[in-house]
Structures are given as C-alpha cells and as structure tokens.
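Peer 1: below: sequence and its predicted model.
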Amino acid sequence: MARNSFSFTVFGFEPRPQGSKKYVGTRRTAAGNNIPLIIEASPGLPVWRKAVADAVAQAMIDSGDLSKFQGAVKVEAVFYLTRKPSVKRLYPTVPPDVDKLSRSLLDSLKGVWGDDSQVVRLEVSKKYATGEPGVAVTISNYP
C-alpha cells in the first residue's frame, strides 16, 4: 500500500547546504592519468544528512508505515536558521541558498521514495529560528 502523507522535524542541527564543491588536488589513475579530487565544501554536511536520515527513519517507524512513496511527490520544507545576535533583518536573505538546502534535504531522504526525481513540486522557505535550528518537512502524494 502506498503512503499518502508524512511529516517529520529535525531540530538541534544547523541546516547545511549541498552543492558547492572544493578542489583539493589530483590523483593519478592506474593508467597514469591525473584526475581532480573534489570534495563537498559545506562543513558539517555529513552530520546534517545523517540527522535528517535518522529523524525520517525514526518517524517512519513511529508511524508504523515503512512503505515508500510511489509516483509523483510534493515536498514542503521550512528551514529554521540560527540568527546571530547582531542580525536585525527579519528574513535570512543571506547564504545558505534555499536551493542548496533543498538539495541536501532531498538527497538525505533516500528511504522515503525510490528516487528524488519523484519530487514534482517543492515548496521551500527559510526563516530565523526562535528556538533550535532545523527543518520541518511534509511529504505527500501529488496531486
């Protein structure tokens, strides 16, 4: 039976973006060719992705429904970012970008669907957290 809707939260971890890469050198292949070594530039990304994966796995267990989404999916996500004490602006109009935050979130949800290409609608926002940083996510069948 296909899942219809699902919500979960991850708080206590600063959301991390995914997408920027950093060149760290080259490696010589067995054939003698040099290939570039590139790593993810976002510090803390592995910790963030594990926190998301752990939270969604636990929420699925708690719901009693371990089935994956089938077909088209809609994802709604609100990222809560830490506001530095000196920041007075209402909205976090600074990095990280919502598209890179979305990428790290979607890539962390492999157990929820077969592939993130199933996401046909994505509604994402970012706000300053009034409490702990994190993300609130709702995933549902679309339409």
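Peer 2: Yep, it's here.
Peer 1: use CA for all of it now, contacts and neighbours both
Peer 2: Fine.
Peer 1: and the gap between residue 57 and residue 43?
Peer 2: Between residue 57 and residue 43 the distance, using C-alpha to C-alpha, to the nearest Å, works out to 23 Å.
Peer 1: second one coming, line it up with the first:
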Amino acid sequence: MTTEFRIYGDPKPEPRPRAYRRGERVGVYAGTSADGWREQIATAARPHVRRPITSPVGVTVEFFIGRPKSHLGTGRNADKLKPSAPMFPAGKGRDDLDNLAKPILDVLTNVGMWVDDGQVTDLVCRKRYTTGQPGALVTITEIHE
C-alpha cells in the first residue's frame, strides 16, 4: 500500500543539540527552530494514519524550497529568474538533506504512521527550488517480502 501527502510550509532541518555551561552546571538542549515545521508535518500526516505500519517501508521525500529574492529580477522582471540563479539549492550554507528528512521521519513515528522509523529501509530525498508553495511531498510505500 502507498500513502502520499503534501506538507505546506518552509522545510526546516533538525536543529543540532547545543551545550551550555552555567557555573558548575553543564547541560544540553535541543533547538526549537523546527517546532513549527514539525507541527505542519503532523497536521498533514494525521489524516493518512490508519494503523501503525509494522512491515518495512520505503519513503520518498521531495522538498520544495522557496527561492531567495536575489534569484529574481527587479522591476518589470521581478517574476523572472535571473540567468545566474542556481538550478538547485546546493552548496555551503544550504540545509543538509539528511537533516531535512529527520524531522519528517521522527514526526511520522510520533503520529503512529509506523512503529519505529528504524523500519525505513529505503529513503529517497530530493530538494528543489520552487516559485510556488514551499513544502514537501511525502510518499510512503509498505514493502512486503
């Protein structure tokens, strides 16, 4: 069985844990920058949860990243892509694809899509620029032996 749904919003990577020290106390805290994105994932996924999947699963995620304004022209060319604009959202300073996928897999576990994200045996991820609505398209396929 295959399930597909769209998540709307700006994809956010899983924040790295941060360490702190206050006097003698040392601790670690998780960033909250992806909390809104996590809620959007849960909202989009919940209607598609029937029962927790117990078999291995394949997941395909296509991320749609909004283009920066610097990629577009100005004035009457404001809706046209500059010839110098990169085709793909790649390079230093761009969100790592594996960090973008992590919140999706974690939230799908939390909403009961499957028992554990360790069941994911196939993971295909892509990130592309869009001039439309940013977000992600998620396809989940149960793998039967």
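Peer 2: Received the coordinates, thanks. Just so it is clear, the structure is predicted and the values come from calculations on it, not from any experiment.
Peer 1: fetch the TM-score of the aligned pair.
Peer 2: TM-score of the superposed chains, computed with TM-score structural alignment, normalised by the length of the first structure, equals 0.80; 127 aligned residues with a C-alpha RMSD of 1.8 Å.
Peer 1: picking that back up, residue 57 and residue 43 of the first structure: which has the busier surroundings?
Peer 2: Between residue 57 of the first structure and residue 43, residue 57 has the larger neighbour count (other C-alpha atoms under 10 Å), namely 17 against 11.
Peer 1: SS state for the aligned partner of the more buried one in the second structure?
Peer 2: Counting by TM-score structural alignment, residue 57 of the first structure lines up with residue 46 in the second structure. Using DSSP: H, G, I helix; E, B strand; the rest coil, the three-state assignment for residue 46 of the second structure comes out as helix.
Peer 1: check residue 128 of the second structure too.
Peer 2: Here residue 128 of the second structure takes the strand state, with states given by three-state DSSP.
Peer 1: residues near it, how many?
Peer 2: Residue 128 of the second structure has 16 neighbouring residues, counting by other C-alpha under 10 Å.
Peer 1: ok, now which ones touch it?
Peer 2: By C-alpha atoms under 8 Å, 6 or more residues apart in numbering, the contact set of residue 128 of the second structure is 62-65, 88-89.
Peer 1: between those, which is closest to residue 138 of the second structure?
Peer 2: residue 62 (6.7 Å; C-alpha to C-alpha).
Peer 1: please name the nearest non-neighbouring residue to that closest one.
Peer 2: Leaving aside its chain neighbours, residue 62 of the second structure sits nearest to residue 126 (4.7 Å; criterion: C-alpha to C-alpha, 6 or more residues apart in numbering).
Peer 1: right, and residue 71 of the second structure touches residue 87 too?
Peer 2: No: using C-alpha atoms under 8 Å, residue 71 of the second structure is not in contact with residue 87, being 10.1 Å away.
Peer 1: higher neighbour count, the two?
Peer 2: Counted by other C-alpha under 10 Å, residue 71 of the second structure and residue 87 do not tie: residue 71 has more neighbours, with 16 against 9.
Peer 1: does the nearest residue to the more buried one once chain neighbours are set aside belong to a helix, a strand or coil?
Peer 2: Of all residues not flanking residue 71 of the second structure in the chain, residue 85 sits nearest, at 5.1 Å (C-alpha to C-alpha, 6+ apart). Secondary structure assignment for residue 85 of the second structure (three-state DSSP): coil.
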